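Q: Predicted model and sequence below, questions to follow.
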Amino acid sequence: MPSDMPQPTFVLVRPQMGENIGAAARAMWNFGLDRMRLVAPRDGWPNPKSVAMASGAGRLLDEAVLVERTVDAVADCSFVFATTARQRGMTKPVVTPERAMEMAREKIARGEKVAVLFGPERAGLENDDIALANAIISVPVNPEFPSLNLGQCVLLTGYEWRRQTVEIAAEVTEMAGTDWASAIEMDKLALHYEERLDEAGFFFPDTKAQGMKRNLRNMWSRMPMTRADVQMMHGILRQIVRWKDRAE
């Protein structure tokens, strides 16, 4: 059975190749979507080639709803999006995938049922299919090469749905078993280097020494260092001093 998670239904209209149906299922499941409807697949249904391509998302194929007409696939939906890259001469809102899935989230939260139509690989949705839609999803692709594979289009739309429903950090840092260095640890590192560099005569002439030390500390403060980094920098300096002492 499909999950209870509120979500839009993805409708593949007259898909041609079983492999592309499988790729669409895999893309849907990547982003937690599991409500697929198929309108008159060209090569019949079920299709063993779709199972091989689904790669672990076969449950979606087993539970896919098969219908003969597009209107039957969206009969229980109150809002329908149609994906197309071509101008169709129809007066409809045209939205990006991001905006479409934002709208879908708002409508589904109010208890509405939402569907997204994806057309066959060769020519996309027909005008009669698009006439059933309330809005058009248009991907801002290269106008000289606007064609998207069925699986790609499903993947892109599924990704935008996921962004609307899951809190996703734009950037994270994997700490690999360590923590960020504290201010006192950075201060001790700076002092260690200042002492050794002072012994080596680096801070010359005396009139510039204070400014050079300040610049060095400023450099350390700009570096987002972990405790492991600080320990390594201490170790490097200690080893350099030991090597120098042995050489003498």
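A: Nice, thanks for sending it over. Numbering: from 1, shown residues only.

Q: okay, CA-based contacts and neighbour counts for the rest of this
A: Noted.

Q: Which SSE is immediately downstream of the host helix or strand of residue 12?
A: Using DSSP states H and E, residue 12 falls within strand 9-13. Note on strand 9-13: by DSSP H and E, the next helix or strand toward the C-terminus is helix 18-30.

Q: here comes the other one, which I'd like you to weigh against the first:
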Amino acid sequence: MEKNMTGRDGGADLIPVGNTPVVILVRPQLADNIGSVARAMANGGLFHLRLVAPRDGWPQPKAWRAASGADRLLDHTKVFDTVEAAVADLQHVFATCPRPRQIIKPLLTARGGACEMREMTNRGLKIGILFGPERTGLENEDFVQTDYWIRYPLDPRFMSLNLSQAVMIMAYEWWMSTEETPERQLQTNKTHIATKGELNNFMNHLIRELDHCGFLRNQEKRPGMIRNLYHLFQRGEVTEQELRTLHGVVAELVKGPMK
């Protein structure tokens, strides 16, 4: 049976967007962990939290203190007596499983699970993710209600995660499954990567002064030395601001030491 309970008002205005998986904490033990889970969920765009038989009841003020502003998520948390009741309105349920089990089910990584969930939610299906108690994890009876397992491929010498860390990994992979931020980019602030014209303008300045001081006097080696200089400045995506600084460096070197 669902128990409609809400905490106090306040916090960030976190409004669910679209059809997102429901995070279900089974027999959670500590209010601080529940609050940390809410914070991790909000980081990854997950906004539906359900609790199954929380050890210390619900609501618990400590949870809101640990949520760092994810208050609205906790305000709308739903509480159930059993896993069966918590998943009754869902169509597929995934379960995090750190240990091998003698049951045949599809086993996914967090990334693979997130991709499966995206495909399912895009079809309008309602999805849930089970996370077990902090000390013991999910029991065999809990797995009866699940369709897929998720196991994180961590260093086998140390695979210990706390509850919010486990949720954070799943929330991150859910978010990244559609995130379009480039994997690599250059932070240029108020400048920009130099155009070929800007780079050639600097190179002409530099070569002119190198000719003037005699550095390029070896005519046989001169073309190769110039190519090397071009390759040097082209290799690192030099910015327009950096070229302006280099123009100034060359100009000051031409003037010679201050008197």
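A: Yep, that arrived. In this text, all values refer to a predicted model and were calculated from it rather than measured experimentally.

Q: Would you mind reporting the TM-score between them?
A: The TM-score (TM-score structural alignment, normalised by the length of structure 1) is 0.94; 246 aligned residues with a Cα RMSD of 1.5 Å.

Q: Helix, strand or coil: sort out the spatially most central residue of structure 2 for me.
A: In structure 2, the residue lying closest to the centroid (Cα atoms, centre = their mean) is residue 172, at 4.3 Å. Under the three-state scheme (DSSP: H, G, I helix; E, B strand; the rest coil), residue 172 of structure 2 adopts helix.

Q: Go ahead and confirm it touches residue 43.
A: Yes - between residue 172 of structure 2 and residue 43 there is a contact at 7.5 Å, judged by Cα atoms under 8 Å.

Q: re earlier: could you measure from the residue nearest to the centre of structure 2 over to residue 184 of structure 2?
A: 18 Å (Cα to Cα, to the nearest Å).

Q: Residue 243 of structure 2 too?
A: 23 Å.

Q: Comparing those two, which residue is more hemmed in?
A: Neighbours were counted for residue 243 of structure 2 and for residue 184 using other Cα atoms under 10 Å; residue 243 has more, 19 against 6.

Q: residues in contact with the aligned partner of the more buried one in structure 1?
A: Counting by TM-score structural alignment, residue 243 of structure 2 lines up with residue 230 in structure 1. For residue 230 of structure 1, the contacting residues are 181, 185, 186, 189, by Cα atoms under 8 Å, 6 or more residues apart in numbering.

Q: Can you give me the stretch of structure 2 that the strand holding residue 12 of structure 1 aligns onto?
A: Under TM-score structural alignment, the match for strand 9-13 of structure 1 is residues 22-26.

Q: Likewise for stretch 159-168 of structure 1?
A: The aligned range for stretch 159-168 of structure 1 is 172-181, by TM-score structural alignment.

Q: Now the matching stretch: buried residues?
A: 172, 173, 174, 175, 177 (16 or more other Cα atoms under 10 Å).

Q: which non-adjacent residue is nearest the second one?
A: Think residue 173 of structure 2. In space, and not counting its chain neighbours, residue 173 of structure 2 is closest to residue 111: 5.4 Å by Cα to Cα, 6 or more residues apart in numbering.

Q: tell me which element that neighbour is part of?
A: helix 110-122.

Q: So which elements touch that helix?
A: strand 127-131, helix 163-176 (3 or more Cα pairs under 8 Å, 6 or more residues apart in numbering; DSSP states H and E).

Q: right, and the ones you listed - which one's nearest residue 56 of structure 2?
A: For these, the distance to residue 56 of structure 2 is smallest for helix 163-176, at 16.3 Å, taking Cα to Cα.

Q: can you tell me the mean distance of the closest one from structure 1 after alignment?
A: Averaged over the aligned pairs, helix 163-176 of structure 2 sits 0.5 Å from structure 1 after superposition, using mean Cα distance after the TM-score superposition for structure 1.

Q: Pull the residues that contact that helix.
A: 33-34, 36-37, 40-41, 43-46, 110-111, 114-115, 118, 131, 133-134.

Q: That helix to strand 127-131, inter-axis angle?
A: On the basis of axes from the mean of the first three to the mean of the last three Cα atoms, to 10 degrees, helix 163-176 of structure 2 is oriented at 150 degrees to strand 127-131.
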